[in-house]
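Peer 1: Sharing a model that was predicted from the sequence below.
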Amino acid sequence: MNLMQGTAKYTTIAAWASAVARALRASGVDPESVYEDAGLSLTEIERAPDSRIPIENMTLFWEAVESATQSPAFGLAVGRYAYPMHFRSLGLLMMTSETLARAFERLPDYYALVSNSASIKLQRTPQLIGFTITPLNGIEISEMAIDAFFATLMHHGELMIGHSNFIKTVELIRESPKDESPWQTCFNCPVSFEQQVNCLWMDRSMLEKATMMADPKLAMKNEHAVRQYLEKMQALSWHEKTSQAVHAMLVDGEPCLVKAAQIYNLSERTLSRYLKSEGTNFRTILQEKRKELAHYYLINSELSITQVADKLGYTSLSNFTRVFHLWYGLSPSLYRLQSHSSANL
């Protein structure tokens, strides 16, 4: 059994996995064997819903789900069986928010309660709000998990405002399936595949109307519970916490100590002191993460060397090449060539 209590860096809340069990039972599939195939125990998950499951096991789990159901679209069905309780206090916080817009605005701050393996942000236009999920580079997240989460958000929104017409279009990174109809039917709007991001585009005017379950006092109580859970969940060293923060920040731009400290509601000086007590500092952690991701991009992507340098925040290709040579003793291009040659032997 691989349930973790803060020992794995990238995890998903166990209660979320139990929602999948409900969907499997409803489709006539015994969930016990599916969980076992991923090294999980449904009994233990239901006994400890606030525990954490390593993201590697969740990805294996989704593979087992697809194999058992013979449906690459099964994640969409999970949305109907993922109740607010499966997101614990975060689900209740969403449901008691004053508006659906406010509920979605809170999610990027607290999504780590569900999973800390992706970056979440909102995009805004005068008419639309876009909710995007970007898996952290080097972290494998099942496409079915993205489908399930988007379908769940739609159904939760439907509970709050009485309909799901607020979804206007959906963009997915996944390859175009042979049959696109399950996605079109689920979201009842245009769905495009092979996009740059996973994004749920929603009607802004509908999201900003008061919801049927709004309760500001209860929302405040639920928000406090979410914060308490996240503090308990982060039983990692400050080195590990800061490394996670750097990984997430590299998705959107240049990481810095100030932003990392803000993520954990600390001052820059306090985070520096914590890191120093563990024998490290922000600059060292940033270099460690850049080294890790440089290897990942060169081996697992088709990005040019210049694009890799840009993604890692280097101002010039020459700077990246110089630092990379210090790390690995050869140039990025030669490193990629040798790695690919070894893989083909």
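Peer 2: Right, received. Where do you want to start?
Peer 1: all contacts plus neighbour counts: C-alpha atoms, from now on.
Peer 2: Fine.
Peer 1: quick one, strands of this structure?
Peer 2: Here the chain has its strands, by DSSP state E, at 11-13, 52-54, 118-124, 128-135, 167-171, 191-192, 198-203.
Peer 1: for those, which one sits closest to Ala101?
Peer 2: Of all those, strand 128-135 sits nearest to Ala101, with 8.3 Å by CA to CA.
Peer 1: hmm, who's touching that closest one?
Peer 2: Residues outside strand 128-135 that contact it (CA atoms under 8 Å, 6 or more residues apart in numbering) are 104, 117-124, 141, 146, 197-204, 251.
Peer 1: and the angle for that strand with strand 198-203?
Peer 2: For strand 128-135 against strand 198-203, the angle by axes from the mean of the first three to the mean of the last three CA atoms, to 10 degrees is 170 degrees.
Peer 1: Run the angle between strand 128-135 and strand 118-124 for me.
Peer 2: Interaxial angle, strand 128-135 versus strand 118-124 (the same axes, to 10 degrees): 160 degrees.
Peer 1: Check it against this one:
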Amino acid sequence: MSNTPSVTVHYAQAILQAAERLALPLPETLRDLAREGRIPLVRQDELWEAFCVAAADPLIGLRLGNALQVGHLDMVGALLMSCETLGEALEALLEYYPIVGEGGEFSLHEEGDALRLVYQPRYAVRREERVEAVLASLAHMTRWITGERAQPLELHFAHPARADEARYIELLGCPLQFACGENFLAFERDELNTPLIQANALMREHLRGLADDLLQRLGQQSLAAQVQQQLRQQPRWGKERIAEQLDLSGRHLNRKLAEEGTSFKLLRDQVLHQMAEQLLRDSSRLAEVAEALGFSDESAFAKAFRRWTGITPGQFRQGLGA
């Protein structure tokens, strides 16, 4: 965490634009936020409070979330759009969300045939409205970046419904549950392989480099993000070697990753899965892919790939027309 939690100015601009569109009166001192760089979280708190009071709409957070554009998420929005699949975009979100704002944390959890993207807010002001804005924006973006071919299976909110549930369904367009203790979007595992309509490998790698640099400047790079960065550079390394690079013991690394809601095995699988698909797209021989990623042979790699995707490397290539 940085000493002064902050939010990208682009997210604040989304609120100010919504207020202008709805003709909501906001203090002039808050309108000036659009001229700043990153905005301290305490100032963002003031903006949210004024915005919600002026709107007098219990579902203003949902409405704002539905209206958010890719540009309001800083470079993270463009990075998510440039990923190959929905699953890769969710993993990138886990790594780079602090660039958008430091008011909460995301984590991914497997649950049978579904995957839960959990959001844990740290807001003290207008928590419910802000959580609804975050989850609504992700549901909206999921549909947009996949060309309407994928959407969340279900949304869960930790808080009770703030208005009639029919209004939520009208705005979100998917099943909902309230007062469930956690805020999350559930996705069918098969939908994670949905290709994105603006996938661009060169753009993605360029934006990753910029995002890594910005995270380091913010002092906001999570341990999970650092582990993934190390694994992308050295995919053959195991837990102890990666831990050594981060000045940790393997046991301490496990414990700290668990606190972030993940594990070394999950992070390694995510990175190797991404790298495997890219290498297969580049028409590398299976033996070369297995060697590059640290597998003992083609059979071990094929077994892992089938566990990640439900198909063989050959079937994956057939789907690409290779």
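Peer 2: Yep, that arrived. Small disclaimer: the values here were computed from a predicted structure and weren't measured.
Peer 1: before we move on, the earlier item: to Thr306 of the first structure, which of the strands of the first structure lies closest?
Peer 2: In terms of CA to CA, the element of the strands of the first structure nearest to Thr306 of the first structure is strand 128-135, at 21.7 Å.
Peer 1: Let me know the angle separating the closest one from strand 167-171.
Peer 2: Interaxial angle, strand 128-135 of the first structure versus strand 167-171 (the same axes, to 10 degrees): 30 degrees.
Peer 1: Residue range in the second structure corresponding to strand 128-135 of the first structure, please.
Peer 2: Counting by TM-score structural alignment, strand 128-135 of the first structure lines up with residues 114-121 of the second structure.
Peer 1: what do you get for stretch 66-83 of the first structure?
Peer 2: Going by TM-score structural alignment: stretch 66-83 of the first structure matches residues 52-69.
Peer 1: residues in contact with the residue most central in space within the second structure?
Peer 2: Central residue of the second structure (CA atoms, centre = their mean): Leu93, 2.1 Å from the mean position. Neighbouring residues of Leu93 of the second structure by CA under 8 Å, 6+ apart: 76, 80.
Peer 1: Now check it against the first structure: what is it aligned to?
Peer 2: Counting by TM-score structural alignment, Leu93 of the second structure corresponds to Leu107 in the first structure.
Peer 1: hang on, the earlier thing: do you know which of the strands of the first structure lies nearest His155 of the first structure?
Peer 2: Of all the strands of the first structure, strand 167-171 sits nearest to His155 of the first structure, with 10.6 Å by CA to CA.
Peer 1: The second structure: matching residues for that closest one?
Peer 2: With TM-score structural alignment applied, strand 167-171 of the first structure matches the range 152-156 in the second structure.
Peer 1: how far does the matching stretch sit from the chain's center?
Peer 2: 15 Å (CA atoms, centre = their mean, to the nearest Å).
Peer 1: Which stretch of the first structure lines up against stretch 271-286 of the second structure?
Peer 2: Counting by TM-score structural alignment, stretch 271-286 of the second structure falls onto no part of the first structure.
Peer 1: which residues in the stretch 151-300 of the second structure form helices?
Peer 2: Under the criterion DSSP state H, counting those that start in this stretch, helices of the stretch 151-300 of the second structure are mapped to 165-172, 201-218, 223-233, 239-245, 250-259, 264-281, 286-292, 298-309.
Peer 1: Export these as CSV, with columns for mean neighbour count.
Peer 2: CSV is the format used below for those (neighbours: other CA atoms under 10 Å):
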stretch, mean neighbour count
helix 165-172, 14
helix 201-218, 15
helix 223-233, 18
helix 239-245, 16
helix 250-259, 15
helix 264-281, 18
helix 286-292, 17
helix 298-309, 16
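Peer 1: of all these, which lies closest to Asn3 of the second structure?
Peer 2: Asn3 of the second structure lies closest to helix 201-218 among these, at 9.5 Å (CA to CA).
Peer 1: That closest one aligns to what range in the first structure?
Peer 2: Aligned using TM-score structural alignment, helix 201-218 of the second structure spans residues 216-233 in the first structure.
Peer 1: mean deviation (superposed) between the matching stretch and the second structure, please.
Peer 2: Once the two models are superposed, stretch 216-233 of the first structure sits on average 1.2 Å from its counterpart in the second structure (mean CA distance after the TM-score superposition for the first structure).
Peer 1: Contacts for that stretch, please.
Peer 2: 5-6, 89-90, 92-94, 96-98, 110, 112-113.
Peer 1: For those residues, pick the one with the most neighbours.
Peer 2: Met94 (29 neighbours; other CA atoms under 10 Å).
Peer 1: what residue of the second structure takes the place of it?
Peer 2: So, by TM-score structural alignment, Met94 of the first structure is matched to Leu80.
Peer 1: Surely that match touches Leu94?
Peer 2: No - the pair Leu80 of the second structure / Leu94 is not scored as a contact, 10.6 Å apart, by CA atoms under 8 Å.
Peer 1: coming back round to it: only the buried subset of the contacts of strand 128-135 of the first structure, as a PyMOL command please.
Peer 2: To isolate the buried ones among these in PyMOL, judged by 16 or more other CA atoms under 10 Å, type:
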select buried, resi 104+117+118+119+120+121+122+141+146+197+198+199+200+201+202+203+204+251
